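> When you get a sec, could you give me coordinates for this:
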Amino acid sequence: MKKYITTASLLMLSLVTTSASAKVSQEEANKLGKSLTPLGAKMEANAAGTIPAWKGGLTSKNTTKSKNSGRPDNPFSQEKSLFEITSANFNEYKANLSAGQIAMFEKYADYKMPIYKTKRTAAYSDELYDVVKKNATTAELVQSGNGIANFDTAIPFPIAQNGSEVIWNHITRYRGGTAKRFITTIPVQSNGSFVPVKMNDQLVWPEFLKGGRDAKKDNNILFYYLQQITAPARLTGTALMVHETIDQVKEARKAWVYNAGQRRVRRAPNVAYDGPAAGVDGLRTADNFDMYNGAPDRYNWKLVGKKELYIPYNSYNLLDTTAKYDDVIQKGHLNADYLRYELHRVWQVEATLKEGARHIYAKRTFFIDEDTWGASVIDQYDGRGELWKLSEAHNIQYYDVNTPWMVAETIHDLNSGRYLVTGLSNEEPAFITWGKKVKRKDFSTSALRRLGR
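Below is the predicted model:
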């Protein structure tokens, strides 16, 4: 981590434009770690005491190390739920539910949310907190909010002042620096049937490449990404590579696919916005992955404010390797026995499609966890303005590596009754490997071709 921070250079984007928002003063930044958490959340408990004060979260310093850092031990395995929200009583809790969550109760008589005592487990390393605090006084929105200048590593706007800054915090949030995952994506049909799609993917920030960030080669690069499908047979060998740019208006995301049938690498400009994704049976768009990703230029971003919402949190039960996918997957939704919801403060941001812009979602309402800046719940609306899809991120704190991230994400089509779950690993021998250095050439088109074969 120390090498990561010392080798990370400020991403000074050479954009001839006026900043869309001002950086905060040093006096404001000094609230981080005092009245605000080091990432900018309210330090204090809520008035009702149902959301506790943040006291440092779960970290490698204060939590017993797991035997497997990719599947950390569940520190709350003995806890019982406080109560359940069901289709019979959800009206009592509407104030703390999103429109999409309410629609799930209205659609499925057996849908349940087990509610547990809130645990504010999110935590990063002290070194990263220092970087985030510095970002608060230097980072600026540019290109009308479509890019960032003077930003280092992660979370440019811990003291966010508008919707664009909040969504950039989600896009740039820290996910361990380098991680390789062995995961399963499962498109579930309306009758509950499914065929698992197995894949591995690798995510790396330039600072974690062997040799570190290269000021020229990595200019405007946020991260590098590889994905390879390994099952079923009809999709085996399909591979995707992405060089994720920060300002995608100035320089579009660079993406390539290896098609096993054609045995060739091709540029893939449609891996963006509402372009199709492989292995998901049409249930998500390219920018639905990781809840939301990519260029924010097609939407207007309105910061509504903060609210208290029941969101998936500390979802360690979804890592249960004694469970089979048949146990976790049910018709219409996941099995509530493996879920955990808690009451947390979230930022609410409304994204509405700009006039003249094209996307299958005309509006999206984001609910972003204040402690991690990760989008936890998203309601998505069609061109007629009708609620269409609900996305949820089932997060945990990977306390061995000081990183909050999801163990699974779901997207429900509220019209068809189908849904997609991505990230499950219950039947996989391994889940996440952290910290392995890779070479820049591992993210070349020739490497992609070899990966596909």
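> make it CA atoms for all contacts and neighbour counts henceforth
Will do.
> just the strands in the stretch 51-200 of the chain please.
83-86, 112-115, 140-142, 147-149, 178-188, 197-204 (DSSP state E, counting those that start in this stretch).
> Ignore what I typed, I meant the stretch 201-350 of the chain.
So, for the stretch 201-350 of the chain - with DSSP E, counting those that start in this stretch - the strands run 221-231, 239-245, 254-259, 264-267, 299-312, 329-330, 333-334, 341-353.
> and for comparison, fold this next one:
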Amino acid sequence: MLIKHSLMGAAVALALSAGSALAAVSADEAAKLGTTLTPFGAEKAGNADGSIPAWTGGITQPPAGYKGSGQHHVDPFSEDKPLFTITKANLDQYKDKLSAGQIALFNSYPESFQMPVYQSRRSGSAPQWVYDNTLKNATTAKLIEGGNGFADAYGGIPFPIPKDGVEALWNHIVRYRGTYITRRSAEVAVQRNGAYSPVVSEVEALFRYYNPKGSYADLDNILFYYLNFTKSPARLAGGAALVHETLDQVKEPRQAWAYAAGQRRVRRAPNLAYDTPISASEGLRTADDTDMFNGAPDRYEWKLLGKRELYIPYNNYKIAGEGVKYEDLLQVGHINPALTRNELHRVWVVEGTLKSGSRHVYSKRTLYLDEDSWQAAVVDQYDGRGELWRVSIAYLKNYYDLPTTWSAMEAFHDLQSRRYHVQNLDSEEPTTAVFDKPEPEDSEFTPSALRRRGTR
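Below is the predicted model:
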């Protein structure tokens, strides 16, 4: 914004760039939500040639055959067939609708990496109370100083009509994923030769920001609690971790504790933030890579580059279907393309460039956020030389038992080492994510509770 002949206009522009209270949109602009825009701020209309359809509410009820929470999801689009498949041979035809990272995967694995493309189905949906809160947030939410959090928003997308990159980034960080979730799943680091060893854990997350009975005032700077109990392999079994995820992590860094089963001791886990390598990923994922991006945004200058059409993983029910064997899914270099589904969708493009004087292994990161859910579908990350280094891919689907659009699993590719890491594998487990268990008290997410619940 630049109003050359108005001192007040200049002041407004400065206030907006600083993330002040003026970041909220007007009531007239917010009125577009649910009319020309979806309740989350996406364009309701399809694109010009109809390859992206209009949003008509998404999935509003589970498909036939789905029996209830925890069951592996029935594919509501199982009869769909690929429209075409992108390969290295025809890559030039589709480059304009692929990210630099996706193109790099074709070039790295020209004989095997493919993207089957299906009919685009805008299946994204969320509960009405989340839509209602999002509408309220649109006219009240504001970034706090430095963009290190926000105020006066709760229980919905804080900035459904974003004005800058930091607002769009926060929409991803606090997107809706239920209130209380439990899940047993595996993560693997796949080596150059395809070898891997699963680490199986049971996790619990209590998203305090989405407590229907709460409010922003109740947060006390805690967005959610997270517990992880390692079940296998034997050398790691019994270990556990607890995280208190703070909103403003510059003011109050996230707090984390680790439980050592052999010693039956709980210790504070330091520095679990920014580019700290995650041990279970064998260094293929940083702390803030998790969930495609999380934590404090303060080390980067974030720009909102607008929207573009991109082929992204969407409605990936087959990839996480009950009984899919990890050995069939995990191939050398990448996930088995035959089990994936990609669709053309509009995405917000958010670019983060490392600030002068700040330290991080990534000099730049580009996030592609699904317009219907604010979930990051693809993230491209660059090293200190400005070379593309890592590519993160989230295989999205609608968890229609909630409902919400979230990743079925996430893959983190290292283009230099030619290895990759996968989270949230659960097709060999008896259940998938469960959202309807009674919500525990905050007291169940304390260091003393961690020790009490820990096992040898």
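> Looking at the strands of the stretch 51-200 of structure 1, which is nearest to Leu424 of structure 1?
Smallest distance to Leu424 of structure 1 across the strands of the stretch 51-200 of structure 1 (Cα to Cα): 5.2 Å, for strand 178-188.
> tell me the angle the closest one makes with strand 221-231.
Put simply, strand 178-188 of structure 1 runs at 50 degrees to strand 221-231, going by axes from the mean of the first three to the mean of the last three Cα atoms, to 10 degrees.
> give me the element Asp380 of structure 2 is part of.
Element membership for Asp380 of structure 2, per DSSP states H and E: strand 376-382.
> would you turn the strands of the stretch 51-200 of structure 1 into CSV with distance to Arg234 of structure 1 and mean neighbour count?
Shown next, in CSV, are these (distance: least, Cα to Cα, whole Å; neighbours: other Cα atoms under 10 Å):
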stretch, distance to Arg234 of structure 1, mean neighbour count
strand 83-86, 39, 16
strand 112-115, 35, 22
strand 140-142, 44, 22
strand 147-149, 39, 25
strand 178-188, 15, 23
strand 197-204, 10, 21
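> Using TSV, lay out those strands together with distance to Ser315 of structure 1.
As requested, the strands of the stretch 51-200 of structure 1 are exported to TSV (distance: least, Cα to Cα, whole Å):
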stretch	distance to Ser315 of structure 1
strand 83-86	16
strand 112-115	11
strand 140-142	34
strand 147-149	32
strand 178-188	16
strand 197-204	21
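> which one of those strands lies closest to Ala215 of structure 1?
strand 147-149 (14.6 Å).
> what's that closest one aligned against in structure 2?
Under the alignment (TM-score structural alignment), strand 147-149 of structure 1 falls on residues 149-151 in structure 2.
> and that stretch, how far from the chain's centre?
19 Å (Cα atoms, centre = their mean, to the nearest Å).
> contacts for that stretch?
Contacts to stretch 149-151 of structure 2, defined as Cα atoms under 8 Å, 6 or more residues apart in numbering, come from residues Ala141, Lys142, Leu143, Ile144, Trp170, Tyr216, Leu247, Asp248.
> List the contacts of His365 of structure 1.
Just so we're on the same page, residue 365 of structure 1 is Thr rather than His. Gln348, Val349, Glu350, Ala351, Ile378, Asp379, Gln380.
> roughly how far apart are the nearest residue to the second one once chain neighbours are set aside and Val142 of structure 1?
Ranked by Cα to Cα, 6 or more residues apart in numbering and with sequence neighbours excluded, the top spatial neighbour of Val349 of structure 1 is Leu303, at 4.6 Å. Distance of Leu303 of structure 1 to Val142 of structure 1, given as Cα to Cα, to the nearest Å: 18 Å.
> Name the nearest residue to Phe223 of structure 1, ignoring sequence neighbours.
Trp205 (4.4 Å).
> and that neighbour, how many residues sit next to it?
24 (other Cα atoms under 10 Å).
> now swap in Ser373 of structure 2 and tell me
25.
> What distance do you get for it to Ala168 of structure 2?
Distance, Ser373 of structure 2 to Ala168 of structure 2, by Cα to Cα: 11 Å.
> check contacts around Ala45 of structure 2.
Contacts of Ala45 of structure 2 (Cα under 8 Å, 6+ apart): Thr36, Pro53, Ala54, Trp55.
> Contact partners for the second one?
Read it as Pro53 of structure 2. Contacts of Pro53 of structure 2 (Cα under 8 Å, 6+ apart): Ala45, Gly46, Asn47, Ser120, Arg121, Arg122.
> which of those residues count as buried?
Ser120, Arg121, Arg122 (16 or more other Cα atoms under 10 Å).
> To which residue of structure 1 is the second one aligned?
Using TM-score structural alignment to pair residues, one finds that Arg121 of structure 2 aligns to Lys119 in structure 1.
> who touches its match in this structure?
Ile51, Pro52, Asn314, Glu342.
> The longest helix along structure 1: how far from the chain's middle?
Counting by DSSP state H, the longest helix found in structure 1 is helix 126-138. How far helix 126-138 of structure 1 lies from its chain's middle: 21 Å, per Cα atoms, centre = their mean.
> what's the mean distance for it versus structure 2?
Superposed on structure 2, helix 126-138 of structure 1 shows a mean distance of 0.5 Å to its aligned residues (mean Cα distance after the TM-score superposition for structure 1).
> elements contacting that helix?
helix 2-7, helix 26-29 (3 or more Cα pairs under 8 Å, 6 or more residues apart in numbering; DSSP states H and E).
> Of these, which is nearest Gly294 of structure 1?
Comparing those by Cα to Cα, helix 2-7 comes nearest, at 23.6 Å.
> which strands and helices sit next to the closest one?
For helix 2-7 of structure 1, the packing partners by 3+ Cα pairs under 8 Å, 6+ apart are helix 126-138.
> what sits up against the helix it packs on?
1-2, 5, 23-26, 29-30, 32, 38-39, 150-159.
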